[in-house]
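> Sequence first, then the predicted structure, then my questions.
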Amino acid sequence: MKLYKTLTILFCCLSIMCISTGCERDDICAEDTPTTPLLIIKFIDDETGADIKQPNELQVSAIGFLNIIDYETNQDSIMIPLRTRGLLTNFQFTIDSDTTDDEVVPNIDEVSFQYTPVEEYVSSACGFKVNYNGLTASFENEEDGGNWIKRITIEEDNITDETAAHVLIFH
């Protein structure tokens, strides 16, 4: 009987040890773990060069994808995803996209963002995240002045977090 009691206690202790050491902290990816950052774009008034200017009825869509990001409320900055498998992402930025005034025509500008994606290991639970190095931007500037985007400035060419604007679009 003593042997049975000793074996039961030993079995319980071993079971508790196995359960408590079987799960590691890295098995669950915490919500605050940094993931692949989004590109933050801030819109600036081209005339003043410093004042925030919200684009009217802005829509953004990545060329080659069906999803359109529709900003129903005017915002001074937006966050958009870049492709993780490739060296560039092309977007269409449309203002006056949903106007009820027949005389106002939507104005579409295409912007290309070029970069080098770099994978970074986060943990066994979270896997990898992608940072973007060497960000550049280009757009076709029409000679007749039809662009609503006047110029683009890169504020941060290495995108590793979402703490500040990476790109300024002047309009």
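On my side now, so go ahead. Numbering: from 1, shown residues only.
> From now on I want contacts and neighbour counts done on CA atoms only, so please keep to that.
Will do.
> For this protein, just list every one of the strands.
39-44, 58-62, 68-71, 77-80, 88-95, 107-123, 127-139, 151-154, 167-170 (DSSP state E).
> Contacts only, for the nearest residue to residue 82 once chain neighbours are set aside.
Spatial nearest neighbour of residue 82, excluding adjacent residues (C-alpha to C-alpha, 6 or more residues apart in numbering): residue 89 at 6.0 Å. Contacts for residue 89 were tallied using C-alpha atoms under 8 Å, 6 or more residues apart in numbering; they are 62, 63, 82, 83, 112, 113, 114.
> Please apply the same query to residue 139.
109, 110, 111, 112.
> Swap in 7 Å and give it another go.
Shown in contact with residue 139 (C-alpha atoms under 7 Å, 6 or more residues apart in numbering): 110, 111, 112.
> shouldn't residue 129 be in contact with residue 37?
No. Taking contacts as C-alpha atoms under 7 Å, residue 129 lies outside contact range of residue 37: 8.2 Å.
> Which neighbours do the two have in common?
Joint contacts of residue 129 and residue 37 (C-alpha under 7 Å, 6+ apart) do not exist.
> got another, please set it beside the one above:
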Amino acid sequence: MKHIKLVLLFVMLASVFTCERDDLCPETTPTTPSLIIEFFDNATQDSPKNVFDLYVIGEDNNIVLPGYSLVDTNELILPLRTDQDSTTFKIISNAVLDSDGNLTDDGNEDIVTISYQREDVYVSRACGYKTIFNNVVVSVDGGTDGNWIIFTEAAFDNLTIEDETITHYFFYH
């Protein structure tokens, strides 16, 4: 029994100490970035403006984006799909939930579609690949109730999203 414990201990120690540095992907390594949007007041365009009771749903899966169920914020971070060249969200301002937690018809819903060209970039053996998004274009459809997002503006011409620390788009409302 003592030999079995020693063998198991030796195997565990050997596996821990034989890991090479590039076998682990550090948390500080940049991965596939999200689209970062800041909201501004349409009347005074240099003033940030909160969106109240913001509710964000993925159009393809009808899942509420974590952290965006009736929040007040002037920033939005949207994950982009890496398996196709566009991602669509329902972004609702002044959203209202009924007593069962279901979204009512109140609020103002805009459909935001982000189109792009994907490029997979090799990071390392441990981290694998990340996707960057080139030529990013955002379109907004307000439907029959009209847009609450008045217009959008890219932070840069020929926008490429490869950095998750800067704002990529400005939405005015």
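Looks like it came in fine. Treat the numbers as computed from the prediction; the structure is a model and nothing was measured.
> hang on, the earlier thing: which of the contacts of residue 139 of structure 1 also appear as contacts in structure 2?
Compared against structure 2 with both residues aligned by TM-score structural alignment, their matches' C-alpha atoms under 7 Å, the contacts of residue 139 of structure 1 retain 110, 111, 112.
> For residue 6 of structure 1, see how far away the residue most central in space within structure 1 is.
With distances taken as C-alpha atoms, centre = their mean, structure 1 has residue 38 as the residue nearest its mean C-alpha position (1.4 Å). Per C-alpha to C-alpha, to the nearest Å, residue 38 of structure 1 is found 58 Å from residue 6 of structure 1.
> And for residue 131 of structure 1?
Distance from residue 131 of structure 1 to residue 6 of structure 1, by C-alpha to C-alpha: 56 Å.
> which of the two has more neighbours?
Between residue 131 of structure 1 and residue 6, counting by other C-alpha atoms under 10 Å, residue 131 is the more crowded of the two (21 against 11).
> thought that one was touching residue 160?
Yes. When contacts are counted by C-alpha under 7 Å, residue 131 of structure 1 is listed as touching residue 160 (5.1 Å).
> Pull up the overlap in contacts between those two.
residue 37.
> Now residue 60 of structure 2. Nearest residue, chain neighbours left out?
residue 88 (7.1 Å).
> next one: residue 156 of structure 1
residue 166 (4.7 Å).
> Per the alignment, name the residue of structure 2 opposite the one you found.
Alignment note: residue 166 of structure 1 maps to residue 168 in structure 2; criterion TM-score structural alignment.
> Show me what residue 75 of structure 1 aligns to in structure 2.
So, by TM-score structural alignment, residue 75 of structure 1 is matched to residue 73.
> List the residues that contact that match.
50, 51, 52.
> Could you do residue 67 of structure 2 as well?
Per C-alpha under 7 Å, 6+ apart, neighbours of residue 67 of structure 2: none.
> does it belong to a helix or a strand, and which?
Assessed by DSSP states H and E, residue 67 of structure 2 sits inside strand 64-73.
> Tell me the buried residues in that strand?
68, 69, 70, 71, 72, 73 (16 or more other C-alpha atoms under 10 Å).
> I'd like to know how far the fifth one sits from residue 147 of structure 2.
By that I understand residue 72 of structure 2. For residue 72 of structure 2, the distance to residue 147 of structure 2 - C-alpha to C-alpha - is 18 Å.
> what does the last one give?
For residue 73 of structure 2, the distance to residue 147 of structure 2 under the criterion C-alpha to C-alpha works out to 18 Å.
> picking that back up, the residue nearest to residue 156 of structure 1 - how many residues pack around it?
Residues near residue 166 of structure 1, counting by other C-alpha under 10 Å: 22.
> doesn't residue 155 make contact with it?
Yes. Counting by C-alpha under 7 Å, residue 166 of structure 1 sits close enough to residue 155 to count as a contact (5.0 Å).
> So what's the residue count around residue 139 of structure 2?
Neighbours around residue 139 of structure 2, by other C-alpha under 10 Å: 13.
> Same question for residue 118 of structure 2.
Neighbours of residue 118 of structure 2 (other C-alpha under 10 Å): 20.
> Would you confirm that it contacts residue 135?
No. If you go by C-alpha under 7 Å, residue 118 of structure 2 and residue 135 don't touch, sitting 9.1 Å apart.
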